[in-house]
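Trainee: whatever this is, show me its structure:
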Amino acid sequence: MKNEEQRTNFSLAACKRACSHGVKQSLGPHRELTFALFGGLFMVIAFLFDQTGYLWTATTIYAISYLIGGYYKAKEGLTDLFQDKSLNVELLMIIAAIGAASIGYWGEGAVLIFIFALSGALETYTLQKSESNLSALMELAPHEANLLSGNGETNVVPVKELKIGNHILVKPGERVPADGEIVSGTSTVDESAITGESMPVHKNEGGVVYNSTMNQRGVLTVSVTKEDEDSLFQKMIALVQEAKESRPPSQRLIEKLEGPYVIAVLALVLISFLFTYLALGWTFETALYQAMVLLVVASPCAVVASIMPAMLAAISNGAKQGVLFKSGIYLEQLSKMKAIAFDKTGTLTEGNPRLTDVRLKEGIDETDVYNAIASIEMRSDHPLASAIINGMKERQDISFVEPTDFEDTPGWGIAAGVDGYTWRIGKKAFMTGDTARFSYIEKEWSNTGKTIVFVERDEEVLAALALSDIVREHTRATVAAIQDKGMHTAMITGDQEATAKAIANDISLDTWLANRLPEDKVEAVETLQNDYGKVAMVGDGVNDAPALAKADIGVAMGSGTDVALETADVVLMKNDLTKMNEIIHLSKRLNRIVAQNLIFSMSVIILLVIGTFFQNVSLPLGVVGHEGSTLIVIANGLRLLRTKRKQSMHQLPDFNAPTKA
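Mentor: Next up is the predicted model:
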């Protein structure tokens, strides 16, 4: 799935070339629409002259209508023919209009050109609605910044001139012009442009702010950490644009078949003309007229428009919700996954362990023990150290002392001297004293997936600590909703078996794979692929990078990090797991609407072709049916711009209540 072909960039003009459904960057929709309307105006004037008997005048004005109304379509078709050596629908329309005029049906040809040009202009306009979210997002980026000089003065400079290390001033109501770290000031910042989260985030000194987010309250002094082109916001814009300019396999197939299809239509039209004229004895004019009708109704315009407008709308919908797709193929394929694998820490859980329980030996003064534990852990860089310190602070006011003879044994624990005693904090096997008095509580905590740390003083075990990573809000509901869609759910974690089992049972996962290092998670993904088929992997995008790359689709819980943008196929910019269920549903909606469009558009073509053979379809009626079906499938695809949930997380059963493992 993840090959270079799928990541190939292409211009949206590919869709435009195929059936006038793209957005010309050099041509606004109003100009194209103006030409179409003026062509229609001359058509009406010519018709009036035609009705009053001024045939040569009418013919001349019809010719002007052809030139004005058909200018852009003719230019497009001829450009593809002579420059790209390809045949497209525009060429079919040119031939049909010229053919109609050659046998005296100037009025019908003018109607053909007018409706075709008008529908093309309207399609361009409607498709630009799918671009509006990206355009609105790009407009959020500030162009100027308040650069602080060494003497404290501010100078307004272009954002592109900012360098790493520059200090900038961000006032209330202004958008942050660059990624950076707050040097001074306190405020709340609206980060919805990055994460999709509408609730403001409190920021103070040392906090990170992002380009294009909105400073709401206080004045902030920010040190620039990235130049404009490297900012997270600009990378987001580039990714969304890249996704919009990528083609899913279904669209590539249609484009590949377009040339042969046009040749087949031309051959069919020629055969139809010769058969009706020579074999059936129709007049030359009647045979050619019906051949021109067939040329119009058999064109694949609506079929080509069945996919890309819907895809662009769905990608825009995701971007609006803080979900980035690196390619439309991942959006198309997401609902076809057979299994969804989750990392535990930071994905299913909050990723911030908490000290949940403390058990002391009877008769021990907890004040001295807590002070010693916190003082020793202050010297440790273990991931659990800060959780233990915070837990001690929550229980009492800590009097920190400087430990002596500090020794860290990685993977086991730490030892140090405090108040003349030798302390050891770590795993059970790291203790020199007997831990039997804590065996019962150790078993109970282990069964609930908690990490256990023992504390020893002079070879006597005095305390047992339990730490746990808290399951995210709505994790249970999200897992249940994914399972309801028929997908297998699994957890791949580096945690021990007991912890993994407890978490998996708590949130009702189907399977779990424990004790997996980052390199082992690749093998775990392969196992799931062998057992279930296509697998999506959801992780934090950091230590899960190999597994995300191995999965058919890698989904990163981004939280606005560069690494997530680089490693995953889909990025949830806000750490909101409920978005996973929503984008699976969005993928299902996309595939359903594309199927509706393809069935409808092909059915219309078949019916119109059959009607043509029975001489029940006139040229104007054929044009209306052809272009009308095109507009209908585009409008159907644009429904994906609306945020619509099959079932809100808040409507799901309450799975968040604690359950026994």
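Trainee: only C-alpha atoms for contact and neighbour calcs from this point on.
Mentor: Noted.
Trainee: centre of the chain versus the helix or strand containing His30, how much separation?
Mentor: His30 is part of helix 29-51, with elements assigned from DSSP states H and E. Computed by Cα atoms, centre = their mean, to the nearest Å, the chain-centroid distance of helix 29-51 equals 42 Å.
Trainee: just the strands in the stretch 151-300 of the chain please.
Mentor: 154-158, 167-170, 180-184, 187-190, 201-203, 208-209, 214-215, 220-224 (DSSP state E, counting those that start in this stretch).
Trainee: following up with a second sequence; could you model it the same way so I can compare the two?
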Amino acid sequence: MKNGAFGRDLLVKALYGSFKKLNPLDLWHNPVMFSVELGAIVLTVEFVLEALGYKKGVLWFTGWTTFWLWLTVLLSNFAESLSEIRGKARAESLKSYKTAVMAKKLREPLPDSPYDTVSSTDLRKGDLVLVEEGDIIPGDGEIVEGAALVNEAAVTGESAPVIREAGSDRNAVIGGTKVVAGRIVVKITANPGETFLDKMIGMIETAKRRKTPNERALEVLLVSLTAIFLVVVLNFRVLSEYLVRTTGRGEPASITILMALFVCLAPTTIAALLPAIGIAGMDRLFRRNVVALSGRAIEAAGDVNVLLLDKTGTITLGNRMASEFIPVGNHTFEECVHTAMIASIADETPEGKSIMELAKKTLGVRSDALPKNVKVIPFTPETKMSGVEVDGHSYRKGAFSAVKEYILRIGGTLPPELERVVGRIAMSGATPLVVVKDKEVVGVVALKDVLKEGIKARLAKLRNMGIKSIMITGDNPLTASAIAKEAGVDDFVAEAKPEDKLNLVRDLQKQGYIVAMTGDGTNDAPALAQADVAVAMNAGTQAAREAANLIDLDSDPSKLLDIVEVGKSMLITRGALTTFSIANDIAKYFVIVPSAVSPIFPHLDKLNILRLEDPYVAVLSAVIFNALIIPALTPLALKGAFYRAVAPDKLFVYNLLIYGVGGVIAPFVAIKLIYHLIEFFVG
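Mentor: Okay, the predicted model is just below:
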């Protein structure tokens, strides 16, 4: 498995990085492991002095303890190096797309303006470039003219091209992607070296990630515990000398014993894995095509308790689909379906296509049986209707208010039940579309927002996590209420304007909530900037991307649900390993302390519950376990602890039982096994 998460090439690079990180200038950022390295240096000197005969000591014990202390530091470095290299592998693949291309720089802000062919490295923010079919987009920008089908596989890994067009919230393009079809004018929004791809590569290569508040708090705890244990060990030396003088038994604890005691009692496990957990959190988001612009955002995602979800594209598929035909007046069901089908012959919108599909399926009509010579009546903002004229008949479909005005103007009449049918459809959360033949209203088509598959289950899962979901939509309250009820959303805000979104985020934060939201438009930027976790769509506007702290390369708004799960998994992983590390120390206490002092103070031999007879082998066994537990837990740190969508209190109890109780039991079993293995091989 050469290129897997633990492939041979990757492991070799991580091993090399482990030795590089032995440089104290690199290791000082991890105070606990820095202290272990200092201890290893001291023991190395001690071993050399004992080997040369300048000091008395148990040479084999000092030598092996020194070896395992160095190995502890190396294994800690390996975990961090491995997590960094996994991310850098992606950076290398991104670099292959970051090449200089020739750009058509326009002399005037017009599509047909003459252009100069220049290198993409010579483009500057504000320049206008023409990009045609088959061209590579020379830099990050926004489309100001035209529309195109763009292949973004270079960045997102998604092979299906996507539509990008001027004047919409999907007008942003990324340098290095390719125009498959179309002709566009792009306004460059970033200078060379400042592009989105540059930022991604730089961030991954340097693993530049500010420590989050929880990480800093945990680091303070680890440093404090390390300082306390250092004081304890120093006092332990003084105490052992005092006991030797007063009791006349044994010898004072040697430097080797003291170093072993310090390393085993210090929180080395979590200190070794903490950097890997943080970097792996970013890497796991990268693998889901989400770029984290700050570590704080990932952690905040784990603490989120309110999600603001856009309806269209997040909860629903985004295209309304025909779901029902309802005849009115004296017209039959077949007449209603046929009228709706003919009126939609030339309608290329998703709604129009869905009407055609459902109507043909209902009537059993084949496409080649439909009329060919039709006069198209296109939709206009003024008429709010569309349709065709065929064989001397006029077919129309449109909103109730527009059709009502049209019918009355041409001398027709409205069926008495029409308004009631339209109201019932609207109350159900669907959109009513009235269909007309000549001067008569034939019926109504119900267009329904189709929920994304599995969205209800995912929202229920969030509720089990203790997260409240709020749907934000521009729909009227009746439609919004129906969709919210069907999807299982906890609350909704209808007819929402940009200022409503911003005020909602602020109000929730004032109530103490950690708020997450998604957005892709300029009108979302203020609320995104205010939210604790702000996910911008990569295809959205520059303003939205600059306001966010997470960028979704796939432009899938529902990705927010995955981000929350990654964030929570990251927090659970850190908590689980911290619990396991502290529980380990409790177990090792019952091995190290009796082995170190029972010759001086026999009463403490009662703590030797494993009944380890040789104190040197016992201490060495604890040191070996202390080193080996780091690589054993590295896959967990990189992959993340198992996370279930349950209430926080239940999750706390679950992890306490697994990692707390397990953290106490595992060292006893492992140290006993290592002890017997050493005895077996050494004799």
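Trainee: circling back: same list (the strands of the stretch 151-300 of structure 1) but as a markdown table, adding mean neighbour count and distance to Asn616 of structure 1.
Mentor: Output for the strands of the stretch 151-300 of structure 1, formatted as a markdown table (neighbours: other Cα atoms under 10 Å; distance: least, Cα to Cα, whole Å):
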| stretch | mean neighbour count | distance to Asn616 of structure 1 |
| --- | --- | --- |
| strand 154-158 | 14 | 64 |
| strand 167-170 | 24 | 69 |
| strand 180-184 | 20 | 68 |
| strand 187-190 | 20 | 61 |
| strand 201-203 | 15 | 65 |
| strand 208-209 | 20 | 66 |
| strand 214-215 | 24 | 61 |
| strand 220-224 | 25 | 70 |
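Trainee: make a markdown table out of the ones you listed and add distance to Leu127 of structure 1.
Mentor: Output for the strands of the stretch 151-300 of structure 1, formatted as a markdown table (distance: least, Cα to Cα, whole Å):
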| stretch | distance to Leu127 of structure 1 |
| --- | --- |
| strand 154-158 | 32 |
| strand 167-170 | 36 |
| strand 180-184 | 36 |
| strand 187-190 | 30 |
| strand 201-203 | 35 |
| strand 208-209 | 34 |
| strand 214-215 | 29 |
| strand 220-224 | 37 |
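Trainee: counterpart of Thr121 of structure 2 in structure 1?
Mentor: Counting by TM-score structural alignment, Thr121 of structure 2 lines up with Lys160 in structure 1.
Trainee: burial measure for that match, as a count.
Mentor: When neighbours are defined as other Cα atoms under 10 Å, Lys160 of structure 1 has 14 of them.
Trainee: gap between it and Ile182 of structure 1?
Mentor: As defined by Cα to Cα, to the nearest Å, Lys160 of structure 1 lies at a distance of 20 Å from Ile182 of structure 1.
Trainee: same check, this time on Leu274 of structure 1
Mentor: Using Cα to Cα, Leu274 of structure 1 is found at 78 Å from Ile182 of structure 1.
Trainee: do the same with Leu513 of structure 1
Mentor: Applying Cα to Cα to Leu513 of structure 1 and Ile182 of structure 1 gives a distance of 41 Å.
Trainee: cool, Ile632 of structure 1 as well?
Mentor: Distance, Ile632 of structure 1 to Ile182 of structure 1, by Cα to Cα: 51 Å.
Trainee: quick one, helices of the stretch 151-300 of structure 1?
Mentor: For the stretch 151-300 of structure 1, the helices defined by DSSP state H, counting those that start in this stretch cover 192-195, 232-244, 249-274, 284-297.
Trainee: can you tell me the closest non-neighbouring residue to the aligned residue in structure 1 for Pro267 of structure 2?
Mentor: Aligned counterpart of Pro267 of structure 2 in structure 1: Pro300 (TM-score structural alignment). Leaving aside its chain neighbours, Pro300 of structure 1 sits nearest to Val89 (7.2 Å; criterion: Cα to Cα, 6 or more residues apart in numbering).
Trainee: again, but for Leu502 of structure 2
Mentor: Per Cα to Cα, 6+ apart, closest to Leu502 of structure 2 is Ala527, 4.2 Å.
Trainee: the one you found is in what secondary structure piece?
Mentor: Assigned by DSSP H and E, Ala527 of structure 2 falls in helix 525-530.
Trainee: quick one on the thing from earlier: closest one to Asp576 of structure 1 among the strands of the stretch 151-300 of structure 1?
Mentor: strand 201-203 (15.0 Å; Cα to Cα).
Trainee: all helices for the stretch 301-450 of structure 1, in order.
Mentor: In the stretch 301-450 of structure 1, the segments counted as helices under DSSP H, counting those that start in this stretch are 301-304, 308-320, 328-334, 366-377, 385-395, 439-447.
Trainee: once aligned to structure 2, how far is the first one on average?
Mentor: Comparing helix 301-304 of structure 1 with its match in structure 2 after superposition yields a mean distance of 1.9 Å (mean Cα distance after the TM-score superposition for structure 1).
Trainee: in the longest helix anywhere in structure 1, what's buried?
Mentor: The helix spanning the most residues in structure 1, taking DSSP state H as the definition, is helix 578-613. Neighbour counts over helix 578-613 of structure 1 (16 or more other Cα atoms under 10 Å) mark 578-591, 593-594, 597-598, 600-602, 604-605, 608-609, 611-612 as buried.
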